[in-house]
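> Take a look and give me a structure for this.
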Amino acid sequence: MAQDPEPDLRGLITARRAELEVQAEKLSQQLQEVRDELEELAVAERVARRLAEQVRTEAERTATGPAGQVAGRAVLAVPPRERGMDEAVLPADYQRIMEVERRADGPVMVKQVCGELGIASAPARSEAMRAKLNQLVERGWLRKLVDGKFTTTL
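Model (predicted):
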């Protein structure tokens, strides 16, 4: 008597369906993990963009110097140096930087200025000091040498 091939076929189909359902579940989990990571990357990208914009804005503000008001007119906190102009026109923190420069035996490095003023040598602090020194260079109060050191223009 011949055996009915249909029951064997049903068993194979059922087994294959179970394998595919397990594989589909694994793929579904992997897809969800990929989607979660894509969302995390999108959030990280937005945060990085915001931080970059803040840094850019702060750099622009530092480069142009904080503006103040004198007689209702906007003026730069660090004015361009003109002949006969005294350091007294500079804000107090810039006057202290100029004092360190004058007392030095020669050109100074950023870390020397920080040390003389009692400012921590952490990168954020030294970069803020470098920005101030560069601003004094841009406005004609100091010179920056090729080795990165700063000196008075006198």
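
> CA atoms for contacts and neighbours, from now on please.
Will do.

> show me where the protein has strands.
Secondary structure of the chain (DSSP state E): strands at 67-70, 73-76, 142-144, 150-152.

> Packing partners of the first one?
The one in question is strand 67-70. In terms of contacts (3 or more CA pairs under 8 Å, 6 or more residues apart in numbering; DSSP states H and E), strand 67-70 is packed against strand 73-76.

> chain center to the strand it packs on: distance?
Taking CA atoms, centre = their mean, to the nearest Å, one finds strand 73-76 lying 28 Å from the centre of the chain it belongs to.

> Would you mind pulling the contact partners of it?
The contact list for strand 73-76 (CA atoms under 8 Å, 6 or more residues apart in numbering) reads 64-69.

> Include neighbour count and distance to residue 108 when you put those residues into TSV, please.
Shown next, in TSV, are the contacts of strand 73-76 (neighbours: other CA atoms under 10 Å; distance: CA to CA, whole Å):
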residue	neighbour count	distance to residue 108
64	16	23
65	18	22
66	13	25
67	14	27
68	13	29
69	10	32
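
> please give me the structure for this one as well, since I'd like to look at both together:
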Amino acid sequence: MVSLPEELQAREAAARQRVEELQAEAVEMAARLERARADLSRLEIRRETVMEVLAELSAADVAPEVEAHDAPEPRETPAPHGIGVMAVPPWREGLAGVLPDVYRDIVEIVADAPGPLQAKQIVPRIGLEATTAKIEGTRGKLKRLVERGWLDENMPGRFTLARHAGDAGHVNSR
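As a prediction, this is how the structure comes out:
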């Protein structure tokens, strides 16, 4: 017959071994998680870069045609090289489709709103947590859209859809 202290020691040794096995699994899972996060980050950066390049190329393709008698003298334009790519082109009629998804979503939300919106009101509508960092990041995007003529900021921090000559309504592209 086994004594009680010996039985408790055996159970303790088995529990200790199980803990060590689980710790080893946790270390392996943490390493796998870190690799997966790195892969995700690289894919996000690639997608964002492709969207920026496509937006620039689309903006160049949709450039308004100038009548021959108004045309300035031809100049050589450098080939696009990806450095300094403009993700948000200046507003021009028919360009809503070239905006990156998050910017297009912001423009659509502002266009559908009955009045001016603040960044903190837009953040949850584009699917982000209402944290200070997300609100400030969105505010930067809103300011960029104002600079490029997509939105207006008539009152500080309150954004509306920019009105352009000939606007018939919303800029929705979907």
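
> coming back round to it: list just the nearest of the contacts of strand 73-76 of the first structure to residue 78 of the first structure.
Nearest to residue 78 of the first structure out of those is residue 65 (CA to CA; 6.4 Å).

> Name the nearest residue to the residue most central in space within the second structure, ignoring sequence neighbours.
Geometric centre of the second structure, nearest residue: residue 102, 5.1 Å, by CA atoms, centre = their mean. In this structure, residue 102 of the second structure finds its nearest non-sequential neighbour in residue 126, 7.4 Å apart by CA to CA, 6 or more residues apart in numbering.

> which residues of the second structure fall in helices?
Assigned by DSSP state H, the helices in the second structure fall at 4-61, 101-112, 119-122, 132-147.

> Counting by contacts, list what the shortest one packs against.
Under the contact definition 3+ CA pairs under 8 Å, 6+ apart, helix 119-122 of the second structure sits against helix 101-112, helix 132-147.

> Now with 7 Å, please.
Using 3 or more CA pairs under 7 Å, 6 or more residues apart in numbering; DSSP states H and E, the elements in contact with helix 119-122 of the second structure are helix 132-147.

> so where is the helix it packs on in the first structure?
Mapped onto the first structure using TM-score structural alignment, helix 132-147 of the second structure covers residues 123-138.

> For the strands of the first structure, give me JSON lines that also has distance to residue 19 of the first structure.
Shown next, in JSON lines, are the strands of the first structure (distance: least, CA to CA, whole Å):
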{"stretch": "strand 67-70", "distance to residue 19 of the first structure": "71"}
{"stretch": "strand 73-76", "distance to residue 19 of the first structure": "74"}
{"stretch": "strand 142-144", "distance to residue 19 of the first structure": "72"}
{"stretch": "strand 150-152", "distance to residue 19 of the first structure": "73"}
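
> among those strands, which is nearest residue 30 of the first structure?
Residue 30 of the first structure sits nearest to strand 67-70 of all the strands of the first structure, at 54.2 Å, using CA to CA.

> related to what we said a few turns ago, give me the distance between the residue nearest to residue 102 of the second structure and residue 41 of the second structure.
20 Å (CA to CA, to the nearest Å).

> Please apply the same query to residue 154 of the second structure.
Shown here: residue 154 of the second structure relative to residue 41 of the second structure, a distance of 37 Å by CA to CA.

> Chain neighbours aside, what residue packs nearest to the counterpart of residue 111 of the second structure in the first structure?
By TM-score structural alignment, residue 111 of the second structure lines up with residue 102 in the first structure. Spatial nearest neighbour of residue 102 of the first structure, chain neighbours left out: residue 152 (7.2 Å); criterion: CA to CA, 6+ apart.

> swap in residue 62 of the first structure?
Excluding the flanking residues, the one nearest residue 62 of the first structure by CA to CA, 6+ apart is residue 131, at 6.9 Å.

> ok, back up a step: is it possible to export the contacts of strand 73-76 of the first structure to JSON lines including distance to residue 20 of the first structure?
Shown next, in JSON lines, are the contacts of strand 73-76 of the first structure (distance: CA to CA, whole Å):
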{"residue": "64", "distance to residue 20 of the first structure": "65"}
{"residue": "65", "distance to residue 20 of the first structure": "66"}
{"residue": "66", "distance to residue 20 of the first structure": "66"}
{"residue": "67", "distance to residue 20 of the first structure": "69"}
{"residue": "68", "distance to residue 20 of the first structure": "71"}
{"residue": "69", "distance to residue 20 of the first structure": "74"}
